[in-house]
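Q: Make a model of this:
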Amino acid sequence: MNEVADAMHGFAEWYGRRPIGAWSAPGRVNLIGEHTDYNDGFVFPFAIDQRTAVALGDRDDRVIRVASSFAAEPVQVHLDELTPDALEGWAAYPLGVAWALGEHGADLEHVRGVDLYITSSVPIGAGLSSSAAIESAVALALDEHWGLNLDRPTLAKVGQLAENRVVGAPTGIMDQSASLLGEADAGVFLDCRSLDADVIPLGFAAHGLSLLVVDTRVEHAHASGGYAARRASCEAGARALGVESLRDLRLDDLPRAQALLDDETFRRVRHVVTEDQRVLDTVRTLRERGPGAIGPFLDASHVSMRDDFEISVPELDLAVETAQANGAVGARMTGGGFGGSAIALIADELVPDLTRAIRSAFAERGYRDPSLFTVHPSQGARRDA
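A: Modelled structure (predicted):
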């Protein structure tokens, strides 16, 4: 799919004129580091080759209008009426970004409105952060068009604020950071407290490895209760243990945590603390021994999410178990949980056999046929036209 060409064509069809530019941003796969971002911890995602594109045209008034390939009607709002309460539905993502730019210092009283048209190849509801792809593409487009000159870490904060305040999903900053900072054949090792980011070569292709995504087609929604409940448990655990965030705990703090906390809260805390360590171990092992050696950390991450954080579902567990039984280096669910996708790192030549095995396993259980595809670490947000 040529998302940029589709966005420019869609813009011309909707608005009857050519856009003045087009920008795109990728979805992401989180290689490891789940639910650690809002705990000030470590994450290691990479940008993927499925992208969201936005075409932009100027207006001579102060209205922002947005249309897309996945919505029947455009939505518009006057800049003077741009508040979180005024935005809802799918348009809350792009319009929320415009509002959040104002919260990060942009003088929205002296800019003109724009027309936007959005198209995307990032699967919705698959745990690949289609929302952050929209936010990042729109943030980059508006930043350039309005001459705001915000750096990319700030644009990531803009996207996160839009998701938290406008959409109502209590997510961390990982997804937007991956979408904005990603590079080809590399992951983004991000410290979510300092926002220091280190781009680490992955070397999948050079080592004959593919990253297979198994979209279970069990849809999830981060604004729903499960994600918020996990975040609340983490915050309660940090308060009870007298730390600013769970980032401040180490593995040797876990016995004290177990003594002080109820069982459920302790298991939530244990997942975050051990997952932070797994991110550090993965990055170190990748640097020292290459991608073929990181499998045990991926496998352990899934067990922790399944048993301690309790965010997996039977379809995700089946995908992971089938991958592990069919030669995967490692496998885990990825994303916020309660549905979405699993990932498997596997030798290139084994991808067809694993694909067939997973489809067969799902059919035997009576599950919906999954969508399976490989992704490649790719460049982050950019101007394309």
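
Q: For the rest of this, base every contact and every neighbour count on C-alpha atoms.
A: Fine.

Q: Make sure residue 61 is indeed in a helix.
A: No: applying DSSP: H, G, I helix; E, B strand; the rest coil, one finds residue 61 to be coil, outside a helix.

Q: check contacts around it.
A: If a contact means Cα atoms under 8 Å, 6 or more residues apart in numbering, then residue 61 has 112, 113 as its contacts.

Q: distance of it from residue 339?
A: 42 Å (Cα to Cα, to the nearest Å).

Q: Kindly report the same for residue 67.
A: Distance, residue 67 to residue 339, using Cα to Cα: 28 Å.

Q: out of the two, which sits in the busier spot?
A: residue 339 (25 against 22; other Cα atoms under 10 Å).

Q: Tell me the secondary structure of that one, please.
A: Per three-state DSSP, residue 339 ends up coil.

Q: contacting residues for it?
A: So residue 339 contacts 126, 127, 216, 217, 218, 219, 220, 312, 313, 315, 316 (Cα under 8 Å, 6+ apart).

Q: Proceed likewise with the subsequent sequence, for comparison:
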Amino acid sequence: MTTPATASSLFASLTGHDPEGLWSAPGRVNLIGEHTDYNDGFVLPFAIPQRTVAAVGRRDDDRIRVVSTFADEPVEVALDGLDDLFPTPAGEEPRVPEWAAYPLGVAWALRGTGVVGSGLDIAIASDVPVGAGLSSSAAIEGATASALNDLWAAGLDRTALARIGRKAENDAVGAPTGIMDQMASMLGEPDAAIFLDCRSLDAVPVPVGILEAGLAVLVIDTRVAHAHSTGGYRERRASCELGARMLGAESLRDVSVDDLDRARDLLDDVTFRRVRHVVTENQRVLDTVRTLREQGARAIGDLLVASHASMRDDFEISVPELDTAVDAAIGAGAIGARMTGGGFGGAAIALIERDEEGAVTEAVRAAFASSGFTPPVVFTVIPSAGAHRDS
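A: As a prediction, this is how the structure comes out:
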């Protein structure tokens, strides 16, 4: 069954009737710009074809009930009871199953802006791989926020809904992420990446021209699951905040490549390397945008490779499976490759000639097999549309 049909069927099984509507939001691939978002920096993600669908209908009481393909049992609470569940204290697990904290957190965050609405039934189905660094969480948030925006007549624009999703992620789930994922999921456009300034939230579509150039973006899901709410992500964010304070900057967005010599003298080695990654990654995003506009996608390969090396060596968020995926793809002729997402597992991407998909895929699978790793899941994506109502 397709994802919309699955969500509709799940809703009908829960309620005995059809939903009022279907809303969907995509996962995302980040072309470049990792761990720069919560440092007020620059990112360049694009929405992917894989989507999460929320089938939603209003109730005649004040309760909200969510069910999904992620779990066997629904979760139900009173709308007024959301304030007893959230926010989730730092370092603690949500008081509801994590999958349910995303849609319930969106409802809680939206109500926190003063929006009032009836109870709801929500059924969620998704084909965005979970734990692969493709923002399955932002897809849930985007689909839910879009539905509630309509059914509760909130009248919020896409950027405001992205903020709602980030608040759910940060304060309901307890994951200290930036806003890149939510903005990419809400604002995605076909054949374009979104050049996002995470300080101002100015977002500009940048044509990528992948199909026209005969290229493809290969996603290599290592099947090493990661979680943003765990300690490694928090530690990296804390290091970035420490580095900014010691350098007298509001955030690492305000530190330039020219400041790195001074930073090396002021910071301990680990903090310096964390800072160096963010500062140079911001510059790589700017260079990638310029290169795409002036020369096209074939010219960005070295920037992708340099980004991965920085995440591997300075930010230390790669894992052997990700390094193997990148090295194998490059060895098989990929134009460029890098891990994508928060790290500690997840997926890598490779920019390839479209007619080389089979050869690169086979090389990656062979490298995983020779290393004794779990076979990866490999597929191609193209820049796609953001969140919208399906029916």
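
Q: TM between them?
A: The pair, once superposed, lands on a TM-score of 0.98 when counted by TM-score structural alignment, normalised by the length of structure 1; 382 aligned residues with a Cα RMSD of 0.9 Å.

Q: Taking the contacts of residue 339 of structure 1, please make a PyMOL selection of just the buried ones.
A: To isolate the buried members of those in PyMOL, using 16 or more other Cα atoms under 10 Å:
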select buried, resi 126+127+216+217+218+220+312+313+315+316
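
Q: how about the top helix by length along structure 1, which residues of structure 2 does it hit?
A: Longest helix in structure 1, counting residues (DSSP state H): helix 263-289. Across structure 2, the stretch matching helix 263-289 of structure 1 (TM-score structural alignment) is residues 269-295.

Q: Flag every buried residue along the matching stretch.
A: Result for stretch 269-295 of structure 2 [16+ other Cα under 10 Å]: buried residues 271-286, 288-289, 291-292.

Q: what packs against the helix or strand hosting residue 47 of structure 2?
A: Per DSSP states H and E: residue 47 of structure 2 is located in strand 42-58. Contacts defined by 3 or more Cα pairs under 8 Å, 6 or more residues apart in numbering; DSSP states H and E place strand 42-58 of structure 2 against helix 3-15, strand 21-32, strand 120-126, helix 136-151, helix 180-187, strand 192-197, helix 269-294.

Q: residues in contact with the next helix-or-strand element following it?
A: Going down the chain from strand 42-58 of structure 2, the next helix or strand is strand 63-68, by DSSP H and E. Counting contacts by Cα under 8 Å, 6+ apart, the residues outside strand 63-68 of structure 2 that touch it are 7, 10-11, 14, 73-79, 100, 103-104, 118-125.

Q: which bit of structure 1 covers strand 63-68 of structure 2?
A: Under TM-score structural alignment, the match for strand 63-68 of structure 2 is residues 63-68.

Q: And stretch 306-324 of structure 2, by the same measure?
A: Against structure 1, stretch 306-324 of structure 2 falls on residues 300-318 (TM-score structural alignment).

Q: Please apply the same query to stretch 235-246 of structure 2.
A: Counting by TM-score structural alignment, stretch 235-246 of structure 2 corresponds to 229-240 in structure 1.

Q: if we can go back for a sec, among the helices and strands packed on strand 42-58 of structure 2, which is nearest residue 256 of structure 2?
A: Nearest of those to residue 256 of structure 2, taken as Cα to Cα: helix 269-294 at 6.1 Å.

Q: relative to strand 21-32, how tilted is the strand holding residue 47 of structure 2?
A: 170 degrees (axes from the mean of the first three to the mean of the last three Cα atoms, to 10 degrees).

Q: Residue 187 of structure 1 and residue 48 touch, don't they?
A: No: look at residue 187 of structure 1 against residue 48 with Cα atoms under 8 Å: they stay out of range, at 10.0 Å.

Q: Contacts only, for residue 363 of structure 2.
A: 328, 329, 332.

Q: so which of the residues you listed is the most crowded?
A: Busiest of the contacts of residue 363 of structure 2 [other Cα under 10 Å] is residue 329, holding 31 neighbours.

Q: Can you classify that one by secondary structure?
A: Classification of residue 329 of structure 2 by three-state DSSP places it in helix.

Q: what's around the nearest residue to residue 265 of structure 1 once chain neighbours are set aside, how many residues?
A: Of all residues not flanking residue 265 of structure 1 in the chain, residue 233 sits nearest, at 5.8 Å (Cα to Cα, 6 or more residues apart in numbering). Residue 233 of structure 1: 18 surrounding residues under other Cα under 10 Å.

Q: Leaving out chain neighbours, which residue sits closest to residue 348 of structure 2?
A: Leaving out its chain neighbours, residue 348 of structure 2 is closest to residue 339 (Cα to Cα, 6+ apart), at 3.8 Å.

Q: which residues does the equivalent of the one you found over in structure 1 contact?
A: Superposed on structure 1 with TM-score structural alignment, residue 339 of structure 2 falls opposite residue 333. By Cα under 8 Å, 6+ apart, residue 333 of structure 1 lies in contact with 302, 312, 316, 317, 320, 341, 342, 343.
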